[in-house]
Structure formats: structure tokens, C-alpha cells
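Peer 1: fold the following, please.
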Amino acid sequence: MARYIFITGGVVSSLGKGLMAASLAALLQARGYKVRIRKFDPYLNVDPGTMSPYQHGEVYVTDDGAETDLDLGHYERFTGVSAHQGDNITSGRIYRDIIAKERRGDYLGATVQVIPHVTDAIKEFAQADTEDLDFVLCEIGGTVGDIEGLPFIEALRQLRNELGRDETCFVHVTLVPYIAAAGELKTKPTQHSVRELTGLGIQPDILLCRCEKPLPESERSKIALFCNVRKEAVIPALDASSIYAVPLQYHGEGLDAEVLRHFRMEAPGPNLSRWVDIVDRYENPEGEVTIGVVGKYVGLPDAYKSLNEALTHGGMANRVKVNVRWLDAELFEEDDSIIAAQLEPMHGILVPGGFGERGTEGKIASVRFAREREVPFLGICLGMQMACVEAARNSAGIAGASSTEFGATKEPVVGIITEWMSAEGLQQRSAGGDLGGTMRLGAYEAELSGNSRVASIYGSRKISERHRHRYEVNVAYREALEKGGLVFSGMSPDGLLPEIVERADHPWFVGVQFHPELKSKPFDPHPLFSGFIGAALRQARLV
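Peer 2: Below you'll find the predicted structure:
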């Protein structure tokens, strides 16, 4: 029978609940337990797929095509357990499904209410597909006291009553701020947060206290006294040297041991050699490279969360530090001198995904710089599409090459895809249809050319990668682009959709239609990022 760990947050947002859940799951996994992590998001969007990256950060895509919260990326990177559609639920999805049932008459004339119908749906989600699991960790988005989060808190209160204290554990992540003027850590915000949670019917069992200074024993005892928990259940959580040092830090503070004590479980000590090696590779690099990421959402690093982590993983694979320079693509549209000034110091250039026309000419200019100066280049999704447009314009003589995403064009090197085959069969879309959930989403296979660079990188002729896009490179331009030196080295199994392009006349130039960053892990770096950083390291040694 699975045991449930419910993770809530108080005082302020951005305390790191997702990272805490991922770290705790990794520690329990290191003790031999099978774990799964789920995220409850109280907002009314059905999923984050239509939300601006500036609103919500990146959209994390699972193998089965779910557009989910970025915290699921933490979960996968720390545990290696593939997330799926059933691991992220929103208020919007719950209300949509309930209203659909009401319209069909499924409730047989009953009044549909938050209690029991919404809370029952939340409980059903939490307990679905938990066979053969030892622990299910459920993170509640937002902060205790948020009005939209109340149905979730109530549902968890009911679950504790139904399952019993021995099968459920509440971990509350809170803030113990340091007031510089007083020279003290203040426990009152934590006390108020716990009081708020208790007023909703939930007494936390463990408190994870985020603080920037060591938590004195006296303050730890004070928190335990006023918050009605054991002193040992007050776990300090100081800032770590990197997110990958957090599992070791939390283990050192006794978090996993306290969770097992709560459940009256005994287990061998965790095997943390994997995390020791990861931290060693991160903290003791043998060189460094600088990568320029030319994007359009560079004002918010969370918009490229998985990308940033995948670059770090590539650095770990090569035992080098990766310095990422976030470069606004729009600036490259103003003056050619800016391009050279910004990109000449880079050992590698990466153009990531995105939507819309803004900044695309700057991305195309960055691709041209990488091609002409022979700087290692990796284009992802829109980045690959812009590499194809650049090749069409400057190598194949197609001056008007563009994408229909940016408006009508006589040379649609990139166009909207209206039909494709998936595991569920033929998928069809229209240009004027809904935006949410209508892209080519999830894992799709690709077949690689035997003599290609990417086949060597992957060590395989067949791969599976995750997609999230509505537009595709037009295969009708393949011959013209290949004559210009841009080779189509990866295609969909039916040969209709270009998946990878590369240049044989370049030290390292690869564009991919999918998002390889979504499958990279610190203990299993994605081969494309390992290869890209390796090429950047060779470039660094040349300059």
C-alpha cells in the first residue's frame, strides 16, 4: 500500500517546494523505495500550455503528451521516473471534467458542489495508479491561505481522515527570514503560517524551514513548541551550492529519517554515491566554456529551466563549468555590430524554442554567425526552423524564405502541420483551431541517417524524443537545402517530417525539431548536450 506525503508551502511563494519534493523522493529512492511525485496546481487554466513563459516559466512536456508544470521537470531529473498525464492536475481540469459530467446528467439531478464533488475529484487524482508504489509525494501549488487552493487543502484533510495518520504525512515548507537590522532570524512568519494551516484542519508533521542563516537550537525549539511538532521534525533548509547538493543537505539534516520515523518504517541507509559524484562534477570542474543562448524570454530564466539544467548536465559529462549568457534575440535585429560583439566571446551558440515572430530575425542572424564563424551550434524546435530559413536565404538562394507562423509567404520553408501520425492514430489540426493542447505533443520516434553526426552522437539509428510545436520544416525544400549544405539527417518514420538537420562542413552544427532538454538528467546527461558542450570545449581550446 502506498503511503502519502503531502507538501504545502507558507509565508511566500518560490520557497522551493518542487525541489524539496524531488529531493525527498530521491532520498527515499536511494533507500530502495519506489516513488512517484504529483503536482496539484490551483489555477483555472486547464494546463499551462497557453500561458506565457513570463507568467509561469517553461511548460514541461511528458512522453504521453501532457503539458505540465515545470516542477515535473525537477521530479524527473531527480528520480529518473517518467512523469505522465496523471501527475499534474489543475483546478481548470477538475472543473472542466465536473461540468462535462453535469451536462451529461451523470450526477442524476444532484446539486454539484465543491464538497463533495471537487474534493472527491482531487482525492481520486491523488490515489490513481498507485499500485506497486511505496510513496506518493503530492505537492500543492501556491501558498496556504490562497483562496483558490482551499479545495485542495480540504481534500487532503479528508484523505488524512480516511487513510489515517500512519499512512499520511504533511510536510510544510515555510520561511524563517533573517532581519539584518535586528541581526536575528524571525520565527513568527512560520508560526502564523502553521496556524493558518491548522485553522484549515491540518496539523503539519514536519516543518522544512527555509533560512539564509543557520537555525539556532533555541529557535528550532521555539518553532517546535509553538507549532506543535517535535524538535527533530523542524528541519533547517539553507541555500545550497547548487540544486543537486540539496538531497545530500536534506539527508544531513535528517529529513528522510524523520519521514520514515513518522511512518514507523525502518530501512537501510541511502546509497548516495550517485549524488556525491554529481556534486563533485559540479563543484570541481576541470575547465569552463561559455554558451550564448539567443532567445526571446531571457528576462525570466525559468522560461528555459530544463534547457539550463541540460547545459549543466552536458558540463558534468565533460567535467567543465558551463557559463550561460542569456542574449535577447531582439537586440540582434538593431545593429550587426551588436551580433559580433555579443557572440564572438561564445564557445557555443544555442537558439532555443519559442512562439511568434518577435526576435526571429535576431535568431536567424545568430545562426548565420555560428555557420560562418564555425562556432558550435545547437538549434532546438524554433531554433532548427530558423536554421533552415537561414540556410534557404543564404546558402540556397531563396531570398524570401520564411515561416507561415509569421504571416503569408511565397516561400514557406516552415509551415503549419495539419496532419501527422501518433500512437493514437492520425492527428488532424486546423490553423484556426484552439491553441491549448493542439500541438504535436509528447514522444515521437525518428530515424537517423547511418553516416550522420547525430547517429554517432546517439549511438543508434532510432530515437524517441519529446515534441511541442505546431509548425514543421517543409520537406519540399529538402533538396534545395541539402544542396546548400544543410543535411536532413533525421526524419519521422514515414519520411514526411524533418526531425534533425546538420552540416557536414561545420565542426558541430545540429538543429532538432524536438526538445532534448526534457529528457536530460544529472546522472544521465542527454547525448546532444554532452556532444554540444564537448564541441564548445574544443572551441575554447582553439581561441
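
Peer 1: use CA for all of it now, contacts and neighbours both
Peer 2: Fine.

Peer 1: please work out how many residues are found near the closest residue to S193 other than its chain neighbours.
Peer 2: Of all residues not flanking S193 in the chain, G10 sits nearest, at 5.4 Å (CA to CA, 6 or more residues apart in numbering). For G10, the neighbour count with other CA atoms under 10 Å is 25.

Peer 1: here is a second sequence; please produce its structure as well for comparison:
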Amino acid sequence: MARFIFITGGVVSSLGKGLMAASLAALLQARGYRVRIRKFDPYLNVDPGTMSPYQHGEVYVTDDGAETDLDLGHYERFTGVPGRQSDNITSGRIYQTIIQKERRGDYLGATVQVIPHVTDAIKEFARADVDDLDFVLCEIGGTVGDIESLPFMEAIRQLRNDLGRGNSIFVHLTLVPYIAAAGELKTKPTQHSVRDLTSLGIQPDVLVCRCERPLPDNERAKIALFCNVPKEHVIPALDASSIYAVPLQYHEEGLDEAVLSAFGIEPKEEPELSRWTEIMDRLENPEGEVTIGVVGKYVGLLDAYKSLHEALVHGGIANRVKVHIRWIDAELFEQDEAEIAAQLEPMNAILVPGGFGERGSEGKIAAVKFARERKVPYFGICLGMQMACIEGARNTAGIAAASTTEFGPTDEPVVGLITEWMTESGLQKREAGGDLGGTMRLGAYDAVLSGNSHAATIYGGIAISERHRHRYEVNAGYKDALEKGGLVFSGMSPDGELPEVVERPDHPWFVGVQFHPELKSKPFDPHPLFASFIEAAVNQSRLV
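Peer 2: You can find the predicted model right below:
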């Protein structure tokens, strides 16, 4: 029977519940346990797919096509366990499911209420598909006291009784702030947070205390006394030099042992943490450095490109170099052409990431042109590939009016709305003006690479599977014209209809992909495209 670890947060948001959950799962995994992490999100959106990146950060996509919270990216990167649709649930999806059942008459005339119907649906989600696991970690979004999270708190309180005390524990992450004027850490916010939690019927078994200064032993004992937990179950969590140092840091503080102790499990041996020590050795002892210019639309909030940022770091780990990322607003290049050279000349490589909408598009096209003409390594992802194709059409294929229908009607739709495509379940169709949520080409799809292509060399084969999230595609009808201009279509969907990879053989490193390789990169298994891209940046830096 799987054991459950319910993770809650208090005082303020952004303390790092997702990172703590991922690190704890990695530590349990290092001890030989099979783990899975799930995220309960209290907001009323069915999923984050229609939310602005400035509101919620990136949308993380799983192999089975779920648009999920960015914390699932942390979970995958730290454990290597692929996320799936059943690992992220929102209040919106819970209520949508219940209302659909009510409309069908499934409740047989009963009055539908938060208790038991909403809480039962949450519990059903938590316990689904866990037969092959040792531990299921369930992170509750938001902070204790939020109105919208109350049904989730009640559900996990009930689950404690349903599962039995030996099969579930509560881990609470809270803040111990340092007050500079007083010159000391203050435990009162943690005490109040735990009091709020216990008022909901939940007594934490382990407390994780985020603090920017070391937690003195007497303060640790004070927290234990007032919060009714053993002193050794009060775990300090200080800022780390890298998120990949966090599993090692939590182990040093005894988090994994405290969790096992709360379950009454005696640790048999120390966890195997060599992969994490190797990662940190490469991060802390680089043999060089490179600077990557990311020309994007959402550079005001770095969480909008969270997986991309981490994948670039992974590429640095693979090459044992430090990666400096320069986030550049694409609109700068639309307002002042002189800015293009000023901003991009210092870069060892240029990347244009995914995005939606017309804003900043001409600046991205200008960045592609700079990289092509100056022979600077270029990596285009999703929209970045589409911009590379439009730039190639305009400047090397003689199609001056080349554009995309995403930005409005055009006589030369080099990029257009994808209206149908094949999946394992059959033909998928979409129409312009339809719903936005969940209607894109989502999840893992196969692609076939040309045997003599740069992409095939990078991957070490011609059959690949990558995750997608887009509703516009490069128009294969322009393939011949673009290839005459030097932009080769080196990867296609298995039916030969949809372009997946483009590259320039006459360029040191110029690759565009329709998919999102950053979603599958991990620190202990860097994605080959990012490893190769950073290698090209290293080579470029040696030419300067």
C-alpha cells in the first residue's frame, strides 16, 4: 500500500513547496523507494493553459498532453518520473466534473455539496493509480488560510483517517523571518501558521522552516515545543547556491530521516546521492563560461521560461561550463535597429523561445537574421522555429510578404493554423475561433529525422518523441522554396505532413524545432539539443 505525504505551506507563498516536494521525493528515491508527486491547485481555472505567463509562469506539458502547473517540471527534473494528467488537479476541474455528473443525474437527486461530494472527488484523485508506488507526495497549492484551499485541506484531513495514521503524514513548510532591526529570527509566524493548520484538524508531523540565517538550536526547540512536533522533525531550510543543491542540503538537515521516522520506518542505509554530488561538482567547478541571449516576449517574469532556464543550465552541466543567460525583450529590436548589434554581439549563442501573439515578433525575426548572417549559434523553439522560417522566406527565399496567420490575414502564410492532425486516438480537428483551453497540439508526438542531418547526429538516431504545445505550424507547401534558400526541413511527422525540425547546413549551429525539448531535460540527463547548443556556444566563445 502506498504511503501518502501531504505537503502544505504557510505564512507567505513562494517559499518553495514544489522544490521541497521534489527534493524530498529525490531523497526517498535515492533510498530505493518508488515515488510520485501530485499537485492540488485551488484556483478555478480547469488548468493553467489559458493563463498568462505573467500570472502563473510557464505551462508545463506532460507526455499525455496535460497542461499543468510549473511545479510538475520540478518533479520531473528531480526524480525523472514522467508527469501525467492525473498528477495535477485544480478546483476548476473538480467542480467541472461534479457539475457534469449533477447535470447527468448521477447523484440521483441528492443535494450536491462541498462535503462530501467535492472532498470525495479530491480524495479519489489523490488515491488513483498508486498501486505500484511506495510514497505519493501531494502538494497543496497556496497557503493555509486561503479560502479557496479549504476543500483540499478538509479532504486531506479526511484522508488521514481513511488511510490510517501509519500510512500518511503531514509536512508543513513555513517561514522563520530574520528581523534586521532586532538582529534575530522570529518564530511567531510559524507558530501562528501551525495554529491555523491545527484549527482545520491537521497536526503537522514534520516542520520545514525557510530561513535566511541558520536556525539556532534554542529556536528549533522553541518551535518544536509550541508546534507540538519532535525537535528533530523541525528542519531548517536555508537559501542554496543552486536548486540542485537543495536535495543534499535537506539530507544534511535530516528531512528524509524525519519523514521516515514519522512513518515509523527505520532507515536501513544512507541514500545514494552520487548523481547530486556530481551535478554540484560540475556547477561549482566549471571549466569555462558562455553567455546565451534569449530573445523573448515574457522576459519580465523568469518563471515564464522556467524549464528553458533549467535546460540551459543542464546544457552547461553536460559541458562543465557556467551558463550566463541574458534575457532580452524582443520589442527592443523593433524600436531601435542599433540595439540589435549592441545587444547580440556579446552573445556566444542566441535562442528564441516559444510564445503566442504578434508582440515582439519582428524583433525575434531580427534576432534570427543576426544569428544567420553573423554565424552565431541559433536555437529556435516552437515560435522560434516559425520565426526562423519566416526570416528565411523573406531574406533567403525571396518571399518578401512571408508571415503567419496567427498575426492576421496574409498572402504568404508560411506559418498557419493547424486544423487537423493524427494522434493515437484518431484524427484531431480544430477550427479558428474555437475554445482556447486544451485545444492545441499537446503532448508527446513522434518525429522522423533525416539520416544525414545535424539533428540526427545530435540525437544519435532518426526516431524521436518530443512534447508539443502549439496551434500553428510551418506550412509544408513552402518546403521547396525554403530549402532552396538554405533552410532544410530535417525532421517531419511520421506521415510527412508536419515540419518538426529545420536547420541550416551552411551554418555552425542553426536548429529550429516545433516542439519543446526543454520539458524533457534533467540535470542528470541533459537534453541532447541543449547539450549540443551549449557546446556550440563554447566553440563560438573560443573564436572571439
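
Peer 1: re the thing from before, give the contact list for the residue nearest to S193 of the first structure.
Peer 2: By CA atoms under 8 Å, 6 or more residues apart in numbering, G10 of the first structure lies in contact with T143, V144, H172, V173, T174, L175, T190, S193, V194.

Peer 1: repeat that with 6 Å
Peer 2: Shown in contact with G10 of the first structure (CA atoms under 6 Å, 6 or more residues apart in numbering): T143, V144, T174, S193.

Peer 1: so which strand or helix has the last one?
Peer 2: In other words, S193 of the first structure. helix 188-199 (DSSP states H and E).

Peer 1: chain center to that helix, what's the gap?
Peer 2: Chain-centre distance of helix 188-199 of the first structure: 30 Å, with CA atoms, centre = their mean, to the nearest Å.

Peer 1: and if you look at stretch 491-502 of the second structure?
Peer 2: Computed by CA atoms, centre = their mean, the chain-centroid distance of stretch 491-502 of the second structure equals 25 Å.

Peer 1: contacts for that stretch?
Peer 2: A447, V448, L449, V488, F489, S490, V511, G512, V513, Q514.

Peer 1: which parts of that stretch are buried?
Peer 2: Within stretch 491-502 of the second structure, the residues scored as buried using 16 or more other CA atoms under 10 Å are G491, M492, S493, L498, P499, E500, V501, V502.

Peer 1: what about the closest residue to R394 of the second structure other than its chain neighbours, neighbour count?
Peer 2: In space, and not counting its chain neighbours, R394 of the second structure is closest to A400: 4.5 Å by CA to CA, 6+ apart. Each residue near A400 of the second structure was counted by other CA under 10 Å, and the total is 14.

Peer 1: and for H74 of the second structure?
Peer 2: 24.

Peer 1: same check on the one 4 residues further on?
Peer 2: Using other CA under 10 Å, F78 of the second structure has 25 neighbouring residues.

Peer 1: ok but it is inside a strand, no?
Peer 2: No - assessed with DSSP: H, G, I helix; E, B strand; the rest coil, F78 of the second structure is helix; it does not lie in a strand.

Peer 1: list the buried residues of the helix or strand hosting D120 of the second structure.
Peer 2: Using DSSP H and E, D120 of the second structure sits within helix 119-127. The neighbour-count criterion (16+ other CA under 10 Å) identifies T119, D120, A121, I122, K123, F125, A126 as the buried residues of helix 119-127 of the second structure.
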